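Asker: A predicted structure for the sequence below; I have some questions about it.
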Amino acid sequence: MPQLSSPVERVHRSFLAAMAEFRDEGRGDVGDDTMISKELREFADRWPTREGFAEYVGWLRAQALEDSPRPEGFVPSTTLWWIEDDDYLGRVAIRHRLTPHLFEVGGHIGYDVRPSARRRGHATAMLRAALSVAHGLGIASALVTCDASNVASRKVIEANRGTFDDQRGEKLRFWVPTT
């Protein structure tokens, strides 16, 4: 049964396959501002080696710490992977607080499910499991956004008791209770 986990090195092979799937669907392009795309551009050349992957895992874990270096405008973020045995199925990132930009379009929680694992309920279960982690970080109600055209993501948010707030540009904004 899949579960949330801190990033771990044992899913290395499966993680590489998942990133190849994301790249095959066009992620990683300069115009794509998603978490996966940014990390594909920044880290993909280091992921194939055990050492490079271990550094990436360490970097991800460190991003949850308040004093870790990060780009201007970025906040501490807890990244958790949705894994089953040694299979990487997806990931969720919980931003510890909102900046003005995150309040508009990014929200507290972002998630991705690898293409070959979609349409099996993973995103709904992953978000549900992440809500208690968000609560533990002091987030009573998490802002979760999705593209207006992403019907599947909207259903995931609504299945987790997300209440529609408004639409800003192409982004739908929902507030999801964490308890």
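Answerer: Cool, got the structure.

Asker: contacts, neighbours, all on C-alpha from now
Answerer: Will do.

Asker: packing partners for the helix ranked longest in the chain?
Answerer: Looking across the chain with DSSP state H, the single longest helix is helix 122-136. Other helices and strands packing on helix 122-136, by 3 or more C-alpha pairs under 8 Å, 6 or more residues apart in numbering; DSSP states H and E, are strand 3-5, strand 87-95, strand 109-113, strand 141-147, helix 151-159.

Asker: 10 Å instead, please
Answerer: strand 3-5, strand 77-84, strand 87-95, strand 109-113, strand 141-147, helix 151-159, strand 171-177 (3 or more C-alpha pairs under 10 Å, 6 or more residues apart in numbering; DSSP states H and E).

Asker: Report the buried residues of it.
Answerer: 122-134 (16 or more other C-alpha atoms under 10 Å).

Asker: ok, residue 98 - contacts?
Answerer: 73, 74, 75, 76, 104, 106, 107, 108, 142, 143 (C-alpha atoms under 10 Å, 6 or more residues apart in numbering).

Asker: and those, which two are the farthest apart?
Answerer: Within these, 73 and 142 form the most distant pair, 19.0 Å apart (C-alpha to C-alpha).

Asker: So for those two, which sits in the more crowded spot?
Answerer: Neighbour count, other C-alpha atoms under 10 Å: between residue 73 and residue 142, residue 142 has more, with 24 against 10.

Asker: Help me confirm that that one comes into contact with residue 106.
Answerer: No - in this structure residue 142 lies outside contact range of residue 106 using C-alpha atoms under 10 Å: 11.1 Å.

Asker: and of the helices and strands packed on helix 122-136, who's closest to residue 47?
Answerer: Nearest of the helices and strands packed on helix 122-136 (C-alpha to C-alpha): strand 87-95, 14.2 Å.

Asker: this is the other structure I want to compare:
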Amino acid sequence: MPELIRPLPRVRESYVAAMAEFQAEGRGKPDDQTMIGVEIREFGSTWHTPEGFARYVSRLRAEAEEDAPRPPGIVPATTLWWVDGAEYLGRLAVRHRLTPRLLEGGGHIGFDVRPSARRRGHATAMLRAALPVVAGLGIDRALVTCDVDNVASRKVIEACGGEFEDRRGVKLRFWVATSPGSAP
């Protein structure tokens, strides 16, 4: 049964295989500014060793700490992995607060499912499972965005209660209640 976990070294082999799937789709190229794209470029050459992957996991876990060093404009973020045993299926990042840039297009929550695990309900289950975590961070209404042409992500957001607010450029913006009784 899949579950959300904080990043752990035990899924290294599956994680590396998942990143290869994303790269086969074109992720990780210089113009890819997604979480996965940036991380492939920054850490991909070290994931093949247990030590390198452990350093990467430690960095991800530290990003949730309020006082962790980070570039200007980057907020604390909790990364959660959707796994089934040692099988990495996807990831979700919860940004603890919104900057003007995140309010426009990035939102509180970003998620990805590895290509070989798509179209099986993982994204919807993962987002639903994360909502209590988001509520625990004091976020009653989470902004979740997707590209205008990403029908699958739009369906996931709506299935989790997302209420459409507007379109800004190439992004659709939705508000999702994080706990029962919190209005979107």
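Answerer: Good, I have the coordinates. All values reported here derive from a predicted model rather than from experimental measurement.

Asker: Tell me the one of the buried residues of helix 122-136 of structure 1 nearest residue 86 of structure 1?
Answerer: Nearest member of those to residue 86 of structure 1, counting by C-alpha to C-alpha, is residue 122, at 15.7 Å.

Asker: What separation do you get for the closest one and residue 89 of structure 1?
Answerer: Distance, residue 122 of structure 1 to residue 89 of structure 1, by C-alpha to C-alpha, to the nearest Å: 8 Å.

Asker: any shared contact partners between these two?
Answerer: The contact sets of residue 122 of structure 1 and residue 89 overlap at 2, 3, 82, 83, 112, 113, 114 (C-alpha under 10 Å, 6+ apart).

Asker: which ones are touching the third one?
Answerer: Remark: with contacts taken as C-alpha under 10 Å, 6+ apart, residue 82 of structure 1 is in contact with 2-7, 88-92, 111-113, 122-123, 125-127, 129-130.

Asker: what do you get if the cut-off is 7 Å, keeping everything else the same?
Answerer: 2, 3, 4, 5, 88, 89, 90, 91, 126 (C-alpha atoms under 7 Å, 6 or more residues apart in numbering).

Asker: Spatially nearest residue to the spatially most central residue of structure 2, not counting backbone neighbours?
Answerer: By C-alpha atoms, centre = their mean, structure 2 has its centre lying nearest to residue 92, at 2.6 Å. The shortest distance from residue 92 of structure 2 to any non-neighbouring residue, by C-alpha to C-alpha, 6 or more residues apart in numbering, is to residue 111 (4.2 Å).

Asker: dump the residue contacts of the one you found.
Answerer: Taking C-alpha under 7 Å, 6+ apart, one finds 91, 92, 93 in contact with residue 111 of structure 2.

Asker: quick one: residue 17 of structure 2 and residue 143 of structure 2, what's the gap?
Answerer: 30 Å.

Asker: With neighbour numbers in mind, choose between those two.
Answerer: More neighbours surround residue 143 than the other of residue 17 of structure 2 and residue 143, with 28 against 14 (other C-alpha under 10 Å).

Asker: For the more buried one, give its distance to residue 166 of structure 2.
Answerer: 11 Å.

Asker: Does residue 47 of structure 1 touch residue 55 like I think?
Answerer: No - Residue 47 of structure 1 is beyond contact range of residue 55, at 8.8 Å (criterion: C-alpha atoms under 7 Å).

Asker: Neighbour count: the two, which is higher?
Answerer: Higher neighbour count among residue 47 of structure 1 and residue 55: residue 47, with 20 against 16, using other C-alpha under 10 Å.

Asker: Can you tell me the closest non-neighbouring residue to the more buried one?
Answerer: Using C-alpha to C-alpha, 6+ apart, the closest residue to residue 47 of structure 1 is residue 53 (4.5 Å).

Asker: returning to what we had before: now compare the contacts of residue 111 of structure 2 with structure 1 and keep only the conserved ones.
Answerer: Among the contacts of residue 111 of structure 2, the ones still in contact in structure 1 (both residues aligned by TM-score structural alignment, their matches' C-alpha atoms under 7 Å) are 91, 92, 93.

Asker: Closest one of those to residue 155 of structure 2?
Answerer: residue 92 (16.4 Å).

Asker: shouldn't that closest one be in contact with residue 78?
Answerer: No - judged on C-alpha under 7 Å, residue 92 of structure 2 makes no contact with residue 78 at a distance of 8.3 Å.

Asker: between these two, what contacts are shared?
Answerer: With C-alpha under 7 Å, 6+ apart, residue 92 of structure 2 and residue 78 have no common neighbours.

Asker: re earlier: structure 2: matching residues for the longest helix of structure 1?
Answerer: Per the alignment by TM-score structural alignment, helix 122-136 of structure 1 matches residues 122-136 in structure 2.
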